[in-house]
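Trainee: no sequence on this one, just coordinates:
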């Protein structure tokens, strides 16, 4: 028997995934009538019924399910093989991270990553950098996001959803670390980071609404806000991932025992390369980096 065309098999896989000829057409960027013709031709070629109609849904038959599992896996293997060829050809890794994460987590441990991936040229940037990367560079991004959704272009993985906490340097301003209620923050200079709404949202989650704290210095990003707190210039509202070293060194102390969490650190990368060994290795290393606890 002559094998069905790859186009027809691809249409079959996508319809099986989406249970919709119309959505399959959108995903394949072709007219849905063309998808229907491919499915009909495939059923005639194989001599079996692959789908049954359930309202607007296209549901795989029992034979269709068995065939779909194997054909889908075949396409996955082709995608993986192509991705592995692609990623081994590139050998350049550009990591773009929010400034606080780039400076306080990645930069001190960059030699460890370079030792782990000795065949790769690793470039570290902040997400604020305007850099034209080489087309061969695999672009990885690390950002503080609210539940992003993976798609055909980029995949996301949660690294950590840390507590958001107010901190100060006890060596410089010992009286600041003695407060016991959130309301007392309003009498202290608070360092404004990259977004005032970040602070207001944290206050509202902790029962303080429509009240503005005493304003301290204004900093363009969380990294500089933390540095200003270490110098005793005010209270910084940050997350526990970024200040592990400062806690360990005694440069910063948590002011209140709160458990407020919103958003999280996500790593993202090109979906076709997401499951290749180099990116799996990088993702595992990043998870260990952010989830390691203070001694």
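Mentor: Arrived safely. Quick caveat: nothing in here was measured; it's all calculated off a predicted structure.
Trainee: drop to CA atoms for contacts and neighbour counts, all remaining ones
Mentor: Noted.
Trainee: so where's the longest strand in the protein?
Mentor: Scanning the chain for the strand with the most residues, using DSSP state E, yields strand 137-145.
Trainee: May I see the buried residues of that strand?
Mentor: Across strand 137-145, burial judged by 16 or more other Cα atoms under 10 Å covers 137, 138, 139, 140, 141, 142, 143, 144.
Trainee: for stretch 37-49, same thing?
Mentor: Across stretch 37-49, burial judged by 16+ other Cα under 10 Å covers 38, 39, 40, 42, 43, 49.
Trainee: quick revisit: could you identify the most distant pair in the buried residues of strand 137-145?
Mentor: The most widely separated members of the buried residues of strand 137-145, counting by Cα to Cα, are 137 and 144 (22.5 Å).
Trainee: another structure for you, compare them:
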């Protein structure tokens, strides 16, 4: 059996993950020169350059990227088999998740996850963009782009947007349009688009990646356009728009997971008006070749249960 320099493999995996010799050295508690020596030894053995420097930044070559994918999986299998034999098995999983989903839905539920599966060591990798599905990024993902044939996917949620405002602004809306706040039902269409347009609208740019795109889609669902006289206030992220709504600054469009379990969800009123489906569908994604790993399956089962119990899965079927 002809093997590469085995001591160099975890060093290479750390550099590939950190994109830095110095950070990898810190993680491994060795010197940077020792890291550099191990990488050079491995490159000499393989006859390929694994990294390339672009200015101040370090990047994997294409050969390095392919090697990192294969080596990372092999090292995890070795670690898992060793821990099982020692009787100290812990499932260490990195989950890449959108920041808003993590903050408003996932993080409040982590104590329940830790209680149900104390052997699961979950590390969250926050993402503001659609993540690259790769072992170098995380072990599993919550994504809206199920486009890699190397991965398997569980449906979590089909996103829909509906208007919300603060309790105080809700009272003002009811007074102006002559609506009884006690009889209004969130799933009704008692408030028309024209009536909402008479109040400040808080827009989130990142949903449709254009100014007022969320409200344009919401009005379009009613066969209308935003009236020219409507006052719009713009925010880059839904978290910001929702905070502005909390402080009575206007009406925001939000989704189900943003108001799912947080105690402060009582600060908001879901208005009795129509909703719009954005087209984003959230999936839990894991590499098909890693489907037997205990940690991934534990997390998969728990997410499935939680999305059903919180109502997200029912909205996924809407």
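Mentor: Cool, got the structure. Remember, predicted model here, so these are calculated numbers, not experimental data.
Trainee: Give me the packing partners of the longest strand of structure 1, helices and strands only.
Mentor: Packing contacts for strand 137-145 of structure 1, counted by 3 or more Cα pairs under 8 Å, 6 or more residues apart in numbering; DSSP states H and E, involve helix 62-90, strand 92-97, strand 264-270.
Trainee: okay, stretch 182-192 of structure 1 sits on what stretch of structure 2?
Mentor: Mapped onto structure 2 using TM-score structural alignment, stretch 182-192 of structure 1 spans residues 193-203.
Trainee: State the distance spanning the first to the last residue of the matching stretch.
Mentor: Start-to-end span of stretch 193-203 of structure 2 (Cα to Cα, to the nearest Å) is 15 Å.
Trainee: the strands in the stretch 151-295 of structure 1, which residues?
Mentor: Under the criterion DSSP state E, counting those that start in this stretch, the stretch 151-295 of structure 1 contains strands at 154-160, 164-168, 190-192, 215-218, 235-239, 253-254, 264-270.
Trainee: Now render the ones you listed as TSV, adding distance to residue 277 of structure 1.
Mentor: Below are the strands of the stretch 151-295 of structure 1 laid out as TSV (distance: least, Cα to Cα, whole Å):
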stretch	distance to residue 277 of structure 1
strand 154-160	15
strand 164-168	33
strand 190-192	41
strand 215-218	42
strand 235-239	30
strand 253-254	39
strand 264-270	13
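Trainee: Please tabulate these in JSON lines and include distance to residue 11 of structure 1 and mean neighbour count as additional columns.
Mentor: Output for those, formatted as JSON lines (distance: least, Cα to Cα, whole Å; neighbours: other Cα atoms under 10 Å):
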{"stretch": "strand 154-160", "distance to residue 11 of structure 1": "22", "mean neighbour count": "18"}
{"stretch": "strand 164-168", "distance to residue 11 of structure 1": "46", "mean neighbour count": "24"}
{"stretch": "strand 190-192", "distance to residue 11 of structure 1": "52", "mean neighbour count": "25"}
{"stretch": "strand 215-218", "distance to residue 11 of structure 1": "54", "mean neighbour count": "16"}
{"stretch": "strand 235-239", "distance to residue 11 of structure 1": "46", "mean neighbour count": "25"}
{"stretch": "strand 253-254", "distance to residue 11 of structure 1": "56", "mean neighbour count": "20"}
{"stretch": "strand 264-270", "distance to residue 11 of structure 1": "23", "mean neighbour count": "21"}
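Trainee: any chance you could map the helices in structure 2?
Mentor: For structure 2, applying DSSP state H gives helices covering 8-18, 21-28, 32-46, 62-86, 99-101, 110-116, 167-177, 193-196, 205-208, 213-220, 238-246, 294-309, 312-316.
Trainee: To residue 158 of structure 2, which of these lies closest?
Mentor: Closest among the helices of structure 2, using Cα to Cα: helix 312-316, at 4.2 Å.
Trainee: what does the match of stretch 182-192 of structure 1 rub up against?
Mentor: Residues from elsewhere that reach stretch 193-203 of structure 2, judged by Cα atoms under 8 Å, 6 or more residues apart in numbering: 177, 211-215, 219, 222, 226-227, 230-235, 241, 244-245, 249-253, 273.
Trainee: Give me the buried subset of those residues.
Mentor: Among the contacts of stretch 193-203 of structure 2, those buried by neighbour count (16+ other Cα under 10 Å) are 211-212, 214-215, 219, 226, 232-233, 235, 241, 244-245, 249-253, 273.
Trainee: Please verify my assumption that residue 256 of structure 1 contacts residue 165.
Mentor: Yes. Counting by Cα atoms under 8 Å, residue 165 is a contact partner of residue 256 of structure 1 at 7.4 Å.
Trainee: Can you report how many residues neighbour the counterpart of residue 88 of structure 1 in structure 2?
Mentor: Residue 88 of structure 1 maps onto residue 80 in structure 2 when the alignment is built from TM-score structural alignment. As a burial measure, residue 80 of structure 2 scores 19 neighbours (other Cα atoms under 10 Å).
Trainee: quick one: what's aligned to residue 232 of structure 2 in structure 1?
Mentor: Structural alignment (TM-score structural alignment) places residue 232 of structure 2 against residue 215 in structure 1.
Trainee: Residue 158 of structure 2 now?
Mentor: In structure 1, residue 158 of structure 2 lands on residue 161 (TM-score structural alignment).
Trainee: measure the nearest residue to that match once chain neighbours are set aside to residue 273 of structure 1 for me?
Mentor: Closest residue to residue 161 of structure 1 apart from its sequence neighbours, by Cα to Cα, 6 or more residues apart in numbering: residue 264 at 4.2 Å. Computed as Cα to Cα, the residue 264 of structure 1 to residue 273 of structure 1 distance reads 23 Å.
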